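# Below is the sequence, then the predicted model.
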Amino acid sequence: MTTAGQTRALRGRRAIRPSGDDREQAILATAERLLEERGFGAISVDDLAKGAGLSRPTFYFYFKSKEAVVLSLLEPVIARADSEFDGAIQRLPADPRRVWRNGIKAFFTAFASNRALARAATEALASSSELRSVWSDYMQKWIDQTTAMIIAERARGAAPETIAAADLATSLNQMNERTMMAALSAATPAVDQDRVVDTLTHIWVASIYGESG
């Protein structure tokens, strides 16, 4: 016969078994640790599962691929980078340079806080169509936001009508991506990390507010 105390004990043992959230977090923590030690291409699903104390089939219950793990790690980083653009178009008239700089700084700081992840994302973009598709969606969102802000500045007479706003926004955002990732991955050549934000801000402000040549 099972006593009440034994029942409580059994419940207690069940309660401390890893939950689904715990297992998912274990996989993510393993990925972060391994990315500090080696490149994305050198990490396998087996490495992630073993490091999290799980079987390979259990891993696939939570993530469909190692690229999906990187995407999950990227989500909060991108959210931090994105936060500075909330309401930015309304703040532009007060101090345009500060608004552009804050947006660029937020993006760079978010990715600089996890350089290993930034390097992994750059590496994975070259080989993963899944990651490229998601990243492309984010890039398009940032380009659209920038386009709207440039159009607003032109409409209030603060910026001149030069090249198409969408073309300018696309070029500036793609420049940001390449310049930041080169700096964070210690590529050669690259802008020094301490000068990335000011360098990019200068180019953005000069491109948006400068007269056509």
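In hand now; what should we look at?

# C-alpha from now on. contacts and neighbour counts both.
Noted.

# Residue nearest the middle of this protein, spatially speaking?
Nearest residue to the geometric centre of the chain (Cα atoms, centre = their mean): residue 78, 3.6 Å.

# what's near enough to touch the residue nearest to it when sequence neighbours are not counted?
Nearest residue to residue 78, sequence neighbours excluded (Cα to Cα, 6 or more residues apart in numbering): residue 110, at 7.3 Å. Applying Cα atoms under 8 Å, 6 or more residues apart in numbering, we find residue 110 in contact with 77, 78, 80, 81.

# put this beside the first:
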Amino acid sequence: MNEQTGRRRRPSKGDQREEAILASARTLLCERPMSKITVAQIAEGAGITAPTFYFYFATKTDVLAALLDRVAERVRGELSGWLENEDGTAAGAEEALRQALTTNACLWAEQGALLREVFVCPDTDPRLSDFRDRMGEHLVTAVGRRIERDREAGRALPGPPEASDLARTLVEMTFAAFSAASRRDDPALRDGRLVETLAVVVMRSVYGSAPSSGA
């Protein structure tokens, strides 16, 4: 924001071109994997030339990395409600968990192609594999700590000796469910049914009870 006028700075032409490149890549990813997308196609979708593309990004992987940085920020923000929630009741844990699952279901519905490119494709670039591993470990660690806190407080079941083992299973299960649903464009991803199913599984696995609205 401009401190003298109080007006928010308008995006520069460079900002607009970078956003156009990211939007073009995101659109193309909905049609085919990144390995089948060329720089020329991304540039064409952004309304620029290929040489201009290289002024903003050195490679296609850099474009993916930029998109993933934004997604990772959203994932961390949307999961923080449950991971950091200190409500001492089962109802409080349930509400925070359901909100986290709902917002992430929306994210997978919007960005499924991009997320599958990293978390599902077997020939992922090493740089993206590193991102996947770091993101996965971050989530496993955070979920494991939440389970440990709830066990110490007597809210959670005494499950596997290492909370991280249960956390890893729940994280991988959730990613697999969201990924499969987004790939086949399953209505359950958008209408809440998948969220309800996952909420039941997590609540029963961690707390020994189903969500109040679950079966």
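In hand now; what should we look at? Bear in mind that the values here come from a model prediction, so they are computed numbers and not experimental data.

# Inside helices: which ones of the contacts of residue 110 of structure 1?
77, 78, 80, 81 (DSSP state H).

# quick one on the thing from earlier: if we take the contacts of residue 110 of structure 1, which one ends up nearest to residue 114 of structure 1?
residue 77 (8.4 Å; Cα to Cα).

# what's the closest non-adjacent residue to that closest one?
In space, residue 77 of structure 1 is closest to residue 110, 5.5 Å off (Cα to Cα, 6+ apart).

# Which residue in structure 2 aligns with the one you found?
Alignment note: residue 110 of structure 1 maps to residue 107 in structure 2; criterion TM-score structural alignment.

# How about the contacts made by the equivalent of residue 146 of structure 1 over in structure 2?
Using TM-score structural alignment, the partner of residue 146 of structure 1 in structure 2 is residue 143. With contact set as Cα under 8 Å, 6+ apart, residue 143 of structure 2 has these partners: 83, 164, 167.

# Would you mind measuring from the residue nearest to residue 78 of structure 1 to residue 4 of structure 1?
52 Å (Cα to Cα, to the nearest Å).

# which ones are touching residue 181 of structure 1?
By Cα under 8 Å, 6+ apart, the residues touching residue 181 of structure 1 are 118, 119, 122.

# can you check residue 111 of structure 2 too?
residue 26.

# ok, how many other residues are close to residue 69 of structure 1?
Using other Cα atoms under 10 Å, residue 69 of structure 1 has 19 neighbouring residues.

# What's the match for it in structure 2?
Residue 69 of structure 1 maps onto residue 63 in structure 2, by TM-score structural alignment.

# Would you mind pulling the contact partners of the strand or helix carrying its match?
Secondary structure from DSSP states H and E places residue 63 of structure 2 in helix 60-83. For helix 60-83 of structure 2, contacts defined as Cα under 8 Å, 6+ apart pick out 21-22, 25, 34, 39, 57, 93, 96-97, 99-101, 103-104, 114-115, 125, 127-128, 135, 142-143, 146.

# Would you mind checking the residues you listed for buried ones?
Neighbour-count burial (16 or more other Cα atoms under 10 Å) applied to the contacts of helix 60-83 of structure 2 gives 21-22, 25, 34, 39, 93, 96-97, 99-101, 103-104, 114-115, 128, 142-143, 146.

# how about residue 58 of structure 1, what's its match in structure 2?
Using TM-score structural alignment, residue 58 of structure 1 lines up with residue 52 in structure 2.

# Name the nearest residue to that match, sequence neighbours excluded.
residue 43 (7.9 Å).

# give me every residue that touches the one you found.
21, 24, 49, 50, 52, 53.

# Using the three-state scheme, assign residue 147 of structure 1.
helix (DSSP: H, G, I helix; E, B strand; the rest coil).

# my read: residue 183 of structure 1 touches residue 197, true?
No. Using Cα atoms under 8 Å as the test, residue 183 of structure 1 is too far from residue 197 to be in contact (10.8 Å).

# post-alignment, the helix or strand containing residue 144 of structure 1 versus structure 2, mean distance?
Using DSSP H and E, residue 144 of structure 1 sits in helix 129-155. Once fitted to structure 2, helix 129-155 of structure 1 is off its aligned match by 1.0 Å on average (mean Cα distance after the TM-score superposition for structure 1).

# which one's the longest helix in structure 2?
helix 90-119.

# Next, the angle from that one to helix 126-152.
Using axes from the mean of the first three to the mean of the last three Cα atoms, to 10 degrees, the inter-axis angle of helix 90-119 of structure 2 relative to helix 126-152 is 170 degrees.

# for stretch 127-143 of structure 2, which positions count as buried?
128, 129, 131, 132, 136, 139, 140, 141, 142, 143.
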